[in-house]
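Undergrad: have a look; sequence and predicted model below, questions after that.
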Amino acid sequence: MAITSANQLELLQTAEAVAREKMIDPGLVVEAMEESLARAAKSRYGAEMDIRVNIDRKTGRATFTRVRTVVEDEELENFQAEFSKESAKPYFEPEQKATAMWLRDGQPITDFTTGPQIGDIFQEEVPPVEMGRIAAQSAKQVILQKVREAERDRQYEEFKDRAGTIINGQVKREEYGNIIVDVGRGEAILRRNEKIGRESYRPNDRIRCYIKDVRREARGPQIFLSRTAPEFMAELFKMEVPEIYDGIIEIKAVARDPGSRAKIAVISYDGGIDPVGACVGMRGSRVQAVVNELQGEKIDIIPWNEDVPTFLVNALQPAEVSKVVLDEDAGKIEVVVPDEQLSLAIGRRGQNVRLASQLTGLDIDIMTEEEESARRQKEFEERTKLFMDTLDLDEFFAQLLVAEGFTNLEEVGYVELDELLVIDGVDEDTAGELQTRAREHLEAQAKAALERARELGVQDSLVEFEGLTPQMIEALAEDDVKTLEDFATCADWELAGGWTTQNGERIKDDGILEKFEVSLEEAQNMVMTARIQLGWVDPAELEADAAEGEDGELTEEAEA
């Protein structure tokens, strides 16, 4: 098959038809045709030749051109597509054939007195090729491949900005438990683990999903859908509640046990609008529309509160809470409930407390009033025994100290004298004696700890480091941290402890100095001080980085 005047316009008509069918740019189809014709020409004239094809967008005429480039002698490898300055001279003349042209920097050369230069291009038109059956089939494959690539790019560009929104589609088929959904100009996948448990679909069923992710992959854009994502519920409420769409009410947090139960925290920025009532709607119409879409999933709508304990009390509804104790450093919270409310607070299979934990981002430890009373009694007895053993006190006097809030020897030994004098029966002499005994015991403990640390091989560089007590040095030595260099290589969380999340569950990492109540910030400061002392870090650079960080924050605030 040759490209003759009879079928030149047919090329453009074919390109237009394919472009309309695939909803892509006709120019991309024409470029694919040019590439396919160029490949066919190379199979005829030689694979090493640089043959290019240009199809006129108006007439459909295909022009076949052989291109050769001037290169350095030592870089000359392909004699069919390149030539040296010397071999280019016979072609470098003003008198050229009408079908030939010299280009420099993309422009036709008019001054031939300079001679050929590196990078000059010589174009010469060659006769069109006859395309046999194999060549035509190859050209067809190239065109189809290019069209598929253009179609994939168009799909990706269309859906990439729709991630995080809800889309309506039609079920096409099911593959290994995954649902393939027709979303108009492409296909999306609803994985088995993204379906609400008891849902089942048949071909041609209508389905509403949340676009969780859009990825560009070799096999084409992959659109991943979800019906279990918390964001799906938030988007559904946005569709049903105009106040959320308008920004008057904001969804602060969502926690779901898909298909069973969910909790959603909302806040109103208009004092005259109740956020919970607005989300529920008249006779529950708004929330019921969301419940129906989620296959009957029960939804608790909770008012958001910046005060974490108050918010947690709301999140644990319908259970009643007696007391809340928050440990912000550990990201943990203790909740005390009446004995008869324990099962309600925990929920069936721990569902209620698990959702409340997801909503607040805290680990929640629930105990009954009886359990909390037993724990407090145990702590009281342990502290009483500590003061009896170390300060040589009788039980009654030790209990007086504990009842006044003293928890350790440091508090007794170094507290202001007036705080001891408020205890019934304690005068200045008694208070002074108490402090003397406490300090002597602490000094003995420190001396023993230091001797133990030296036995383990601790060096003076660590002993003399400011901020570490003998007991801390002993704990470090037991963990094989024996020099200032060893200490400087420690991470802050290795010293102060911390929390990591694995598979959605928070796991405690014990720190070497955690029992001494060293905070993460204190650990960071100590490690950085050690590194400065060792010359590993330049203090001037730290100050410059800190100043730059502050400037960045100020700039961001100003932009906001």
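TA: Arrived safely.
Undergrad: contacts and neighbour counts: CA atoms only from here.
TA: Fine.
Undergrad: what about residue 302, which SS state?
TA: Judged by DSSP: H, G, I helix; E, B strand; the rest coil, the three-state class of residue 302 is strand.
Undergrad: pasting the second one now:
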Amino acid sequence: MAITSANQLELLQTAEAVAREKMIDAELVIQAMEDSLARAAKSRYGAEMDIRVKIDRKTGRATFSRVRTVVEDEALENHHAQLTAKQAKSYLADPQIGDEIVDEVPPVDLGRIAAQSAKQVILQKVREAERDRQFDEFKDRKGTIINGQVKREEYGNIIVDIGRGEAILRRNEKIGREAYRPGDRIRCYIKDVRREPRGPQVFLSRTDPQFMAELFKMEVPEIYDGIIEIKACARDPGSRAKIAVISYDNSIDPVGACVGMRGSRVQAVVNELQGEKIDIIPWNGDQATFLVNALQPAEVSKVVFDEEAGKIEVVVPDEQLSLAIGRRGQNVRLASQLTGMDIDIMTETEESARRQAEFAERTKLFMDTLDVDEMMAQLLVSEGFTNLEEVAYVDLDELLSIDGFDEGTAAELQARARDYLEEQAKKALAAARAAGVDEALIAFDGLTPQMLEALSKEGIKTLEDFATCADWELAGGWTTENGQRKKDEGILEKFEMSLEEAQHLVMTARVMLGWVDPTLAEVATEEDATEEGAEDEEAEA
């Protein structure tokens, strides 16, 4: 099959027809044809030759050319596609390295096998161009809603026709009660667009919280215009959802705008989500206030915020406990997702019992260690004293401010507290030495005898052992496993050692041992302080 003048224009017509059908650039199809013809020509003239084909974009005439490149003498490897500068003088007056000598060669007569090979090359190139076009089209639509038509179901996954391609709605991304038949119209959220060996894949979702947010953006013009912002959303797909909104215009109520006249706006979203109940909550920058709003319709008596642990303790009236937790823990789980905090809920009775237990425990501590009666111990606890160190080293005036405490009583209490602490320190130091703790570690500034005893129980007996510790091993910390926050107990955590203190002590030990350059240690400490300051500023913002 030679390319004659009769079918030259047919090449261009074919390229345009394929481009229209596949919705790609005709230039890409022509380039694929050139590559396929060049490959077929190499099979005729020899694979070692550099044969190139150029199709005229106006006439369709295909020109076959042999190209040879000028290379240095020692770089000559392929005599059919390369030549030296000396050899090139027969063709060029002043040949330079890298120059190309182009000779036109007769068009090839494509046999059946060569023609089939050329066809496969064209199809492959067109398929790649089609995939690139599809990926470029949908990659920028990630995070938006798209309408499609159900084509078929495969193993519970729904294949959706989205116009210029197909997308997949996996079974775990469907709302539980939904069932679709071929031809049904469907609205989904484009969750991800990825390149894969079989082509670009568009992944859809109807359970993603952002699907609900995008639906509200479509139904509420104030959200689309940026007057109202969706700050957070959480869903239990098909059952219940919570969405937090804030208005940047004082004259517009964000909750009312999202609900709409007689609930028309929120009802449109509810209908799309198969009857999913939606709680619309005003967002508040104060974490505690926001949490109280998020736990609606339950009433909250008190909120205790533990910033370090990333947890919130919520106290509710006894009769409100089931409402606050919700069916199968749904309400508190959604509130936790919305706020990004772990929430512990307890009743007022449970909280009162815990307070009483703590009060009794501290009272007994003061009675046993200070040798005082129950009434005096209770007075100390009521005034906020929680441990012996506070009694021993607090300013004397604070003890004198307690009703019934004179100067002699206050001084005696402090003396007893200090004597007890000194006695405990001596026992702890003796236990540490008996356990084999090295004197260098005992002399290390920043560790109390009780800390040394605790370290010895964990096998940390030398300064080298201490220097190999991580800060979280000493002060404790939090890790996340399978979406759940897990507490890591620190060896010295019960002594109220912070991560910053632990890091400073470990770094000091490493400097003393010569493991770390003191100047580098100072730079690291300054960087940590800068990062902490930036985090504090972000939190305040």
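TA: Right, received. Where do you want to start? Keep in mind that what you see is a predicted model, and the values were worked out from it rather than measured.
Undergrad: after superposing, what score do the chains get?
TA: Scored against TM-score structural alignment, normalised by the length of the second structure, the superposed chains reach a TM-score of 0.93; 534 aligned residues with a Cα RMSD of 2.4 Å.
Undergrad: tell me the contacts of the counterpart of residue 226 of the first structure in the second structure?
TA: With TM-score structural alignment as the criterion, residue 226 of the first structure lines up with residue 205 in the second structure. Neighbouring residues of residue 205 of the second structure by Cα atoms under 8 Å, 6 or more residues apart in numbering: 169, 170, 173, 174, 188, 189, 190, 191, 211.
Undergrad: would you turn those into TSV with distance to residue 122 of the second structure and neighbour count?
TA: Formatted as TSV, the contacts of residue 205 of the second structure follow (distance: Cα to Cα, whole Å; neighbours: other Cα atoms under 10 Å):
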residue	distance to residue 122 of the second structure	neighbour count
169	32	23
170	33	18
173	37	20
174	39	21
188	35	22
189	35	26
190	31	25
191	33	20
211	40	23
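Undergrad: turn the residues you listed into TSV, including secondary structure and distance to residue 70 of the second structure.
TA: Converted to TSV, the contacts of residue 205 of the second structure look like this (DSSP: H, G, I helix; E, B strand; the rest coil; distance: Cα to Cα, whole Å):
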residue	secondary structure	distance to residue 70 of the second structure
169	strand	56
170	coil	57
173	helix	59
174	coil	62
188	strand	58
189	strand	56
190	strand	52
191	strand	52
211	helix	60
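Undergrad: of the residues you listed, closest to residue 157 of the second structure?
TA: The shortest gap between residue 157 of the second structure and any of the contacts of residue 205 of the second structure belongs to residue 170, at 4.5 Å (Cα to Cα).
Undergrad: which one in the first structure is aligned with the closest one?
TA: Under the alignment (TM-score structural alignment), residue 170 of the second structure maps onto residue 191.
Undergrad: its match reaches residue 177, doesn't it?
TA: Yes - Residue 191 of the first structure is within contact range of residue 177, at 7.3 Å (criterion: Cα atoms under 8 Å).
Undergrad: related to what we said a few turns ago, in the first structure, which of the contacts of residue 205 of the second structure remain in contact?
TA: Counting by both residues aligned by TM-score structural alignment, their matches' Cα atoms under 8 Å, the contacts of residue 205 of the second structure that remain in contact in the first structure are 169, 170, 173, 174, 188, 189, 190, 191, 211.
Undergrad: follow-up on the earlier one: would you mind measuring from the match of residue 170 of the second structure to residue 503 of the first structure?
TA: Distance, residue 191 of the first structure to residue 503 of the first structure, by Cα to Cα, to the nearest Å: 19 Å.
Undergrad: now the helices for the stretch 1-150 of the second structure?
TA: Per DSSP state H, counting those that start in this stretch, the stretch 1-150 of the second structure carries helices over the ranges 8-22, 26-45, 85-88, 112-139.
Undergrad: mean deviation, the last one versus the first structure?
TA: Overlaying the first structure shows helix 112-139 of the second structure at a mean distance of 0.7 Å from the equivalent residues (mean Cα distance after the TM-score superposition for the first structure).
Undergrad: flag every buried residue along that helix.
TA: Residues of helix 112-139 of the second structure classed as buried: 114-115, 117-118, 121-123, 125-126, 129-131, 133-135, 138-139 (neighbour count, 16 or more other Cα atoms under 10 Å).
Undergrad: which helices and strands sit right next to it?
TA: helix 26-45, strand 185-194 (3 or more Cα pairs under 8 Å, 6 or more residues apart in numbering; DSSP states H and E).
Undergrad: relative orientation of it and strand 185-194 in degrees?
TA: 100 degrees (axes from the mean of the first three to the mean of the last three Cα atoms, to 10 degrees).
Undergrad: matching residues in the first structure for helix 112-139 of the second structure?
TA: Counting by TM-score structural alignment, helix 112-139 of the second structure corresponds to 133-160 in the first structure.
Undergrad: if you go through the stretch 251-400 of the second structure in chain order, where are the strands?
TA: 277-282, 302-306, 311-316, 342-347 (DSSP state E, counting those that start in this stretch).
Undergrad: columns distance to residue 184 of the second structure and mean neighbour count on top of these, output as TSV?
TA: Shown next, in TSV, are those (distance: least, Cα to Cα, whole Å; neighbours: other Cα atoms under 10 Å):
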stretch	distance to residue 184 of the second structure	mean neighbour count
strand 277-282	24	20
strand 302-306	48	15
strand 311-316	45	21
strand 342-347	41	18
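Undergrad: picking that back up, for residue 160 of the second structure, which of the helices and strands packed on helix 112-139 of the second structure is the nearest?
TA: Short answer: strand 185-194, nearest of those by Cα to Cα, at 8.1 Å.
Undergrad: now do that closest one: distance to the chain's middle.
TA: 20 Å (Cα atoms, centre = their mean, to the nearest Å).
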